[in-house]
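In: After the sequence you'll find the predicted model.
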Amino acid sequence: MNNRINIIEFPSNLGLKAPEPGVEPGVKNLPDWLRGNGFYQQLKPKNIYTLAPPSYSMNMDTEARVRNSDAIIAYAKQQAEMLDNVLDEAPFPIIIGGDCSILIGNAIALKKRGNYGLFFLDGHTDFILPELSQTGGVAGMDLAVVTGHGHPKLTDIDGLKPYFREEHVWCVGNREYDKDYVAPILDSNIHYYDLERLQEKGTEQCTNDFLQMVTDQKLDGFFIHLDVDVLDDGIMPAVDSRTHDGLTYAELNHILEKLLPHKKAVGMEITILDPDRDPSAEYTKEFIANMTKNIRNARR
């Protein structure tokens, strides 16, 4: 047993459009998949908590212009309550999705506790409004939602808008360079390191600048979002929205080696790895080998 780690399972796929008619996104099976491939055994968490999500649907909310908004909001409130209770314990929570919409509930829990930063590792910005979305899926809008952009139903749950202030957010690893897609985040106060800028400036400067901001702003802590599609497509193709290029494990590991041991780190979520897209577990096993080493080294 590792008394320094808890695992929380939030296996919601409500933020994604069905890959084909009648087929649910497979990310709902990620906790069981990681467990079956040794992730839990290697981490030996003190406790494992699970929150079953609402049933999957493709319901479009014509008011908010996103899919499954009411179910996502209800689940987010339950998530926030569970995470708040787990944060009262000493062990560091590793939160397993699910898709990126689980960030909303986690963000609400943190906002209720104080002011937190967000290190957002993702192959996309997830910073768009519904009118730019081709799917209506909240998993492609989660960073916008948690910083206060979009319909108040999602952005102002319990009157807590914004859950993270833009200037306290680092968005790292995007490699969708379409001008219309990146325009919203460029117009924001979010600190934006797309893949090209990250590799030009270096992971050391990026993480150091973030941690310095946490100190300078006297934040209560920070949270790490890891969408596995931030990794290079050649080493992690088991995602719903594949894009050429991405981070190497060496680059990701260097970032996490800086963030995970920090005294202000309060948790990390892992999203989007789809077991249906990695039937041999080839890519999953490499991911587990890297992640368990990072987590164990940081939380000894």
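Out: Received the coordinates, thanks.
In: Please make it C-alpha for all contacts and neighbour counts, starting now.
Out: OK.
In: What is the three-state secondary structure of the residue nearest the centre of the chain?
Out: Nearest residue to the geometric centre of the chain (Cα atoms, centre = their mean): His225, 3.4 Å. Of the three states, His225 takes strand under DSSP: H, G, I helix; E, B strand; the rest coil.
In: what's it in contact with, if anything?
Out: 103, 118-122, 268-270 (Cα atoms under 8 Å, 6 or more residues apart in numbering).
In: Of these, which belong to helices?
Out: Those of these mapping onto helices are Leu103, per DSSP state H.
In: got the contacts of His225 as TSV, with neighbour count and distance to Pro53 columns?
Out: Formatted as TSV, these follow (neighbours: other Cα atoms under 10 Å; distance: Cα to Cα, whole Å):
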residue	neighbour count	distance to Pro53
Leu103	26	14
Leu118	25	24
Phe119	21	25
Phe120	23	23
Leu121	26	24
Asp122	25	23
Met268	21	19
Glu269	23	16
Ile270	24	16
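In: Quick check: of the contacts of His225, which lies closest to Met58?
Out: Relative to Met58, the closest of the contacts of His225 is Leu103; by Cα to Cα it sits at 19.5 Å.
In: Quick check: closest non-adjacent residue to that closest one.
Out: Asp142 (6.7 Å; Cα to Cα, 6 or more residues apart in numbering).
In: Tyr40 too?
Out: Nearest residue to Tyr40 in three dimensions, chain neighbours excluded: Leu34, at 7.0 Å (Cα to Cα, 6+ apart).
In: Name the residues of the helix or strand containing that neighbour that are buried.
Out: Element membership for Leu34, per DSSP states H and E: helix 30-36. By neighbour count on 16 or more other Cα atoms under 10 Å, the buried set for helix 30-36 is 30-31, 33-34.
In: Show the contacting residues for Gly221.
Out: Contact analysis of Gly221 by Cα under 8 Å, 6+ apart lists 115-117, 214, 264-266.
In: As CSV, these with neighbour count and secondary structure would be great.
Out: Putting these into CSV (neighbours: other Cα atoms under 10 Å; DSSP: H, G, I helix; E, B strand; the rest coil) gives the following:
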residue, neighbour count, secondary structure
Asn115, 17, coil
Tyr116, 24, strand
Gly117, 29, strand
Val214, 20, helix
Lys264, 18, coil
Ala265, 19, strand
Val266, 22, strand
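In: Below is structure B, check it against A:
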Amino acid sequence: MAASNDISITSVPSDVGSVFPGKSRAPDALQAAGLVEKLRALGFNVNVYNALPDGPVGWAESNSEPSGARNEAAAVTVCQAVKSTIATALAATALCDLLPFQLILGGECLVCPAIMSALTHHLPGSRVGLLYVDADCDLTYPHEPGSSGNIASMTFTHLTLRPEALQSMRQFSRPGGAGVVDSSNAVLFGLNSSSPANKRDHLGYLFNNNYRVITSDAVVVDAGARATEALRWLEERVDYILVHLDVDVIDPGLFPLGNIPNYTGIRFPDIMTALRIFLASSKAVGLTIAEVNPDHDPGLLMTRRLVDEVVLGLKDRLQEV
């Protein structure tokens, strides 16, 4: 499979499905840290899209009735805009083996189903897989006892379209209407099995349905080996791979850039080692960066470190021309 020197960057400045405001400023912060300029300096052809050109969709107070999800209509509208924008970016080439690499700057993880849906519709007959690098399994659902009702915590529920998924999110599916993810095309990497957010029945769903899970404890021991293992497993089963990086997988005591703290014990260099391994795959077609909150990083020092590592990971994808 030939790689392309084209990169499509899509900004998604949204806070709409979250607990705290701040993530809507992440796309601008990542670009202010020099992301576009550094990629172009390496020789990439970079096109920049904004899924929300009328301005950021910010956090708003909302109750969760009657659907059990806060700000449902606004979140669905954001997802529709993301799917449409990714479809436009993918249409920049008609050749499936020369896809522009998709780099999506969140914003929040709730748009992942829309990205995967755009990819699967653009690549009919191909198998698109997901490396879900996240401390949370995001399997909450509307009206779940104790649920916050925030749609960002339901991302994997909407990726799988299990019965509890919102009806309004079922449009972000495979062409036949099935969820974009099942146990044959996804790996959860860095899951904090000790976190109260990952409830017993959430973990039970993953285990009972044979999902491939690599916990944060395993990543702490040997991030490189676990990343190689995860990638090999997925490459054997799919044609293309989207890497979803939720920065809350990095322990906030060491690198507090994520929106909500999750004490995983994983160091920033460990996740960046894994990310470089994932991006080196010839099957990697995109990376989405989610849950960055620039309010935690007034001088953008952590944001610049993240940008530099992403650029380094993409550097090896450059083809001689």
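Out: Good, I have the coordinates. Note that this is a predicted model, so its numbers are computed, not measured.
In: quick one on the thing from earlier: pipe the buried residues of helix 30-36 of structure 1 into TSV and attach distance to Leu198 of structure 1 per row.
Out: Formatted as TSV, these follow (distance: Cα to Cα, whole Å):
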residue	distance to Leu198 of structure 1
Leu30	28
Pro31	30
Trp33	31
Leu34	29
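In: now, which of the contacts of Gly221 of structure 1 sits nearest Asn253 of structure 1?
Out: For those, the nearest to Asn253 of structure 1 is Ala265 (15.7 Å; Cα to Cα).
In: Next, work out how far apart Val228 of structure 1 and Met58 of structure 1 are.
Out: Per Cα to Cα, to the nearest Å, Val228 of structure 1 is found 24 Å from Met58 of structure 1.
In: out of the two, which sits in the busier spot?
Out: Higher neighbour count among Val228 of structure 1 and Met58: Val228, with 22 against 18, using other Cα atoms under 10 Å.
In: The more buried one and Ile272 touch, don't they?
Out: Yes - assessed by Cα atoms under 8 Å, Val228 of structure 1 is found in contact with Ile272 at 6.2 Å.
In: Which secondary structure elements does the helix holding Leu34 of structure 1 sit against?
Out: If you count contacts as 3 or more Cα pairs under 8 Å, 6 or more residues apart in numbering; DSSP states H and E, helix 30-36 of structure 1 packs onto no helix or strand.
In: Give me the contact list for it.
Out: Under the criterion Cα under 8 Å, 6+ apart, residues 9, 11, 40-41, 96-98, 273-275, 284, 288 lie in contact with helix 30-36 of structure 1.
In: in structure 2, what residues pair with that helix?
Out: Using TM-score structural alignment, helix 30-36 of structure 1 corresponds to residues 26-32 of structure 2.
In: Who are the contact partners of the equivalent of Asn259 of structure 2 over in structure 1?
Out: If you follow Asn259 of structure 2 across to structure 1 using TM-score structural alignment, you land on Asp240. Residues near Asp240 of structure 1 by Cα under 8 Å, 6+ apart: 19, 272, 274.
In: if I look at Asp240 of structure 1, how far off is Gly246 of structure 1?
Out: Distance, Asp240 of structure 1 to Gly246 of structure 1, using Cα to Cα: 15 Å.
In: In this structure the residue nearest to Leu103 of structure 1 contacts Asp99, no?
Out: No - distance between Asp142 of structure 1 and Asp99: 9.8 Å, which falls outside the contact criterion (Cα under 8 Å).
In: With neighbour numbers in mind, choose between these two.
Out: Neighbour count, other Cα under 10 Å: between Asp142 of structure 1 and Asp99, Asp99 has more, with 30 against 27.
In: how far away is the alignment partner in structure 2 of Gly15 of structure 1 from Asn71 of structure 2?
Out: Correspondence of Gly15 of structure 1 to structure 2, assessed by TM-score structural alignment: Gly17. To Asn71 of structure 2, Gly17 of structure 2 is 7 Å away according to Cα to Cα.
In: Between these two, which contacts overlap?
Out: Shared contacts of Gly17 of structure 2 and Asn71 (Cα under 8 Å, 6+ apart): Asn150.
In: Please pull up the equivalent of Val128 of structure 2 in structure 1.
Out: Residue correspondence to structure 1 (TM-score structural alignment): Val128 of structure 2 is matched to Tyr116.
In: do Tyr141 of structure 2 as well
Out: In structure 1, Tyr141 of structure 2 lands on Leu129 (TM-score structural alignment).
In: mind listing what its match touches?
Out: 141, 144, 149-150.
In: ok, now Gly107 of structure 2?
Out: Gly107 of structure 2 neighbours (Cα under 8 Å, 6+ apart): 11-15, 23-27, 289-292.
In: and the gap between the aligned residue in structure 1 for it and Gly26 of structure 1?
Out: Counting by TM-score structural alignment, Gly107 of structure 2 lines up with Gly98 in structure 1. According to Cα to Cα, Gly98 of structure 1 stands 9 Å off from Gly26 of structure 1.
In: Tally up the residues packed near Phe92 of structure 1, please.
Out: When neighbours are counted by other Cα under 10 Å, Phe92 of structure 1 registers 22.
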